[in-house]
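Trainee: Dropping a prediction and its sequence here:
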Amino acid sequence: MTIPPQPPQAPEHRARPAGWVSTGLSWRDGRAVLGAARGAQVHERAVAPGVEVGWLLGGPRRCVGAWLAGATERTPCPHHAVIDPGGGATQCPACQSVDRGLALARDQILDDGRTYLLYLAWFGEGLLKVGLTAEQRGDSRLLEQGALAYAFTARGALPAVRRAELTVAASGLARERYKSRIKTEQWWSHGDVPYRRTVLGDARARAHRLLDGHAVELLADRPMVDHVERYGLAGGAPEAYREIAGLADGAVLAGRLRAPVGRHLFLDQTDGSGPLLLDTRLLTGWTLSPVTGRGSEGLVLQERLRPPEPDTQEALF
């Protein structure tokens, strides 16, 4: 399969960018890595708490290519296409049209011969998600989504697991997706481990009743897995932080990393101004150059504060 041609673009859009282009953050074998590419070369760096980073961003922001069917590595965008500097998309339309992961999410792949797992993931009070992932990926998809806790629920071929997913979603027990902002707002307060396990256990039992008669293997004995401590959120998110809402050519992103939360990174600032929160999808497509001795600058920031606790005292009158 090849990436289809795009309409003709201006010469500067076709020029190959210099330096390393960020391909974002991913999880493999329980480990978070930041990736970057330069042509066919790929570089990955483990993300761990306490690591100091400093990057100068160079533009324009470019498409990072696509994962083609049967490929073991990402195929670079042959058009070197420029993408929206502030958008959530990290691929041009041509690469989106052939990306295997997007095709799967859009139900454009009916079956691929692999075994899939149905999962229930908990992102906070009232935020239960149902989804599927290839068994060979383990829990990488759950980690990338920032699931605070999850339980594998059923197993089978793609068509059967997809039908099971739709059945659970249609029942109202869980939804198929949540926006990133809704998830991050739950980081301040998420109960304790026994509570999360109880919620997931009850939900899985209900899902199994819904799936009675489906052509899937029901997984009643798989453990409830909790990621809150791994994400560094046992005490909740910072009381106050600034979320990065936009990046630009010439911006500097620097700081000391905290534990990654899904595809998000908290960076403590050396000037004591409080941590920044980066959705690494915004970083994807920018050319990165290492810098030292400089603070973060050129960023669009939004203040985030822990909401006040609800007033549960009964009114006197």
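Mentor: Structure received.
Trainee: Only C-alpha atoms from now on, for both contacts and neighbour counts.
Mentor: OK.
Trainee: Tell me who's in contact with the nearest residue to His264 once chain neighbours are set aside.
Mentor: Closest residue to His264 apart from its sequence neighbours, by C-alpha to C-alpha, 6 or more residues apart in numbering: Asp279 at 4.5 Å. Residues near Asp279 by C-alpha atoms under 8 Å, 6 or more residues apart in numbering: Ile244, Arg263, His264, Leu265.
Trainee: What is the most widely separated pair among those?
Mentor: Maximum pairwise distance in those, criterion C-alpha to C-alpha, is 13.3 Å, between Ile244 and Arg263.
Trainee: I'd guessed Leu210 sits against Leu166; true?
Mentor: No - assessed by C-alpha atoms under 8 Å, Leu210 is found out of contact with Leu166, at 10.9 Å.
Trainee: what secondary structure does Leu117 sit in?
Mentor: Following DSSP: H, G, I helix; E, B strand; the rest coil, we place Leu117 in the strand state.
Trainee: And for the closest residue to Val300 other than its chain neighbours, the neighbour number?
Mentor: Distances taken as C-alpha to C-alpha, 6+ apart place Gly246 nearest to Val300, at 4.7 Å, with adjacent residues excluded. Residues lying near Gly246 (other C-alpha atoms under 10 Å) number 18.
Trainee: any chance you could map the helices in the stretch 51-200 of the chain?
Mentor: Assigned by DSSP state H, counting those that start in this stretch, the stretch 51-200 of the chain shows helices spanning 93-98, 100-105, 140-145, 158-171, 180-184, 193-210.
Trainee: contacts for the third one?
Mentor: Outside of helix 140-145, the residues within contact range by C-alpha under 8 Å, 6+ apart are Ser26, Trp27, Arg28, Asp29, Gly30, Ala121, Thr133, Tyr150, His227, Val261, Gly262, Arg263.
Trainee: just the fifth one next, same as before
Mentor: Residues outside helix 180-184 that contact it (C-alpha under 8 Å, 6+ apart): Phe123, Gly124.
Trainee: in that helix, what counts as buried?
Mentor: Lys183 (16 or more other C-alpha atoms under 10 Å).
Trainee: Second structure follows, compare the two:
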Amino acid sequence: MMAQVWKCAGLRWTTGGGPALVWEGGRTSPLTWGRRVAFAVAEGGVRTCAGARGHPCPLRAAVPGRSTGARCEECARLDRAHSVAADTIADDPRPYHVYLAWFGPGMVKVGITAVERGPARLLEQGAVCFTWLGAGPLMAARRTEELLRAALDVPDRIPYARKRAVRSALPGTAEERSAELAEAHARAVALAGWPESLERQPYRPVDHCAVFGLDGLPAAVGQVSELVPGGVVGGDLVAVAGPDLHLAAVGGGVVVLDTRLMTGWELGAAGDDAGAGRLTVPVRELRGPRVPADVQEGLF
């Protein structure tokens, strides 16, 4: 039995501070490239709901291991009822940015985020590069977002599977990576119909390739499907993009762990298996090279 366990609350990006795993109670574990990430899931443990809006789940309800939301049905409903992203809040007095973000070739999206948050939302999403388009009241930002979605034919969401698939094959320079952004920004500011209360902003691309550690990133050969009681995860951290840890496991293969799968589990120090860079949790093979033999498809 583990001497001490901590309940994971996910991964947090802070401007200038980099990524860190967050634990229930507020403790954080900063993540740096080359660091060994190693932990074990408590034997006999149950994954419990993360709660809503900063409040614990009153039922401590169990949630499925493969859920990236880590919330029970009721807490998910409460969280969405107070979500700007879900368009359920109209009276937020804070100013909002409208932005364009690029995740890879052919993957440009439009979105909004509170000005006070700076680029944190873009880091959380794994945006390789982005540019602000304008700033103003929430409803003006929302109307502009809808205008651009229709006029530029760009989405407001891109699946993480698509983002992960291209991270190891991105263009080599910041100028190449931001080329689609430059074109989209020029088309956006030329459109008529922008709300008068939204102040347009010039094209100033910000590149996160170095921040995420994507330069020279090997293609991932597998992706953790879920954590399970007694399972161990270990590997050397080679990149962090959005919620994803790219870990070099035994045999040299890189495996992706979506840290949203960690939320709600009690985790503790790992034994020798994880310390050697092994994974004994379910791993889904990705297209390309085979998953190294030391990365197991399931426990034992």
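Mentor: Now that the structure is in, tell me what you want to look at. Since the structure is predicted, the reported quantities are computational estimates derived from the model, not experimental observations.
Trainee: circling back: from the contacts of helix 140-145 of structure 1, which would you call buried?
Mentor: Using 16+ other C-alpha under 10 Å, the buried ones in the contacts of helix 140-145 of structure 1 are Ser26, Trp27, Ala121, Thr133, Tyr150, His227, Val261, Gly262, Arg263.
Trainee: Identify the residue of structure 2 aligned to the second one.
Mentor: For Trp27 of structure 1, the equivalent position in structure 2 is taken to be Trp13, counting by TM-score structural alignment.
Trainee: what's the answer for the third one, then?
Mentor: Taking TM-score structural alignment as the alignment basis, one finds that Ala121 of structure 1 is matched in structure 2 by Ala101.
Trainee: quick one: contacts for its match?
Mentor: Applying C-alpha under 8 Å, 6+ apart, one finds that Ala101 of structure 2 lies in contact with Val108, Lys109, Val110, Gly111, Leu122, Ala127, Val128, Cys129, Phe130, Thr131, Leu181.
Trainee: The same query, at a cut-off of 6 Å, please.
Mentor: For Ala101 of structure 2, the contacting residues are Val108, Lys109, Ala127, Cys129, Phe130, by C-alpha atoms under 6 Å, 6 or more residues apart in numbering.
Trainee: Same check on Pro171 of structure 2?
Mentor: Arg177.
Trainee: Quick check: it vs Ala161 of structure 2, distance?
Mentor: As for Pro171 of structure 2, its distance to Ala161 of structure 2 is 19 Å (criterion: C-alpha to C-alpha, to the nearest Å).
Trainee: now swap in Val228 of structure 2 and tell me
Mentor: Val228 of structure 2 is 22 Å from Ala161 of structure 2, by C-alpha to C-alpha.
Trainee: And Leu191 of structure 2, by the same measure?
Mentor: Going from Leu191 of structure 2 to Ala161 of structure 2 by C-alpha to C-alpha gives 32 Å.
Trainee: what do you get for Gly242 of structure 2?
Mentor: Gly242 of structure 2 is 12 Å from Ala161 of structure 2, where distance means C-alpha to C-alpha.
Trainee: same question, Met139 of structure 2
Mentor: Going from Met139 of structure 2 to Ala161 of structure 2 by C-alpha to C-alpha gives 30 Å.
Trainee: How about Met262 of structure 2?
Mentor: 18 Å.
Trainee: Same question for Arg278 of structure 2.
Mentor: As for Arg278 of structure 2, its distance to Ala161 of structure 2 is 23 Å (criterion: C-alpha to C-alpha).
Trainee: Could you do Ala150 of structure 2 as well?
Mentor: As judged by C-alpha to C-alpha, Ala150 of structure 2 and Ala161 of structure 2 stand 24 Å apart.
Trainee: where does Leu34 of structure 1 fall, helix, sheet strand or coil?
Mentor: From three-state DSSP, the assignment for Leu34 of structure 1 is strand.
Trainee: Can you report how many residues lie near the residue nearest to it when sequence neighbours are not counted?
Mentor: Distances taken as C-alpha to C-alpha, 6+ apart place Leu25 nearest to Leu34 of structure 1, at 4.5 Å, with adjacent residues excluded. Leu25 of structure 1: 25 surrounding residues under other C-alpha under 10 Å.
Trainee: helix or strand for Leu25 of structure 1, which one?
Mentor: Using DSSP states H and E, Leu25 of structure 1 maps to strand 20-28.
Trainee: ok, residues contacting that strand?
Mentor: For strand 20-28 of structure 1, the external contacting residues (C-alpha under 6 Å, 6+ apart) are 32-38, 140, 263, 280-281, 284-288.
Trainee: Stretch 42-56 of structure 1 now?
Mentor: Contacts with stretch 42-56 of structure 1, where a contact means C-alpha under 6 Å, 6+ apart, come from 32-36, 251-259, 288-292.
Trainee: What's the PyMOL syntax to select whichever of those are buried?
Mentor: Selection command for PyMOL covering only the buried members of the contacts of stretch 42-56 of structure 1, criterion 16+ other C-alpha under 10 Å:
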select buried, resi 32+33+34+35+36+251+252+253+254+255+256+257+258+259+288
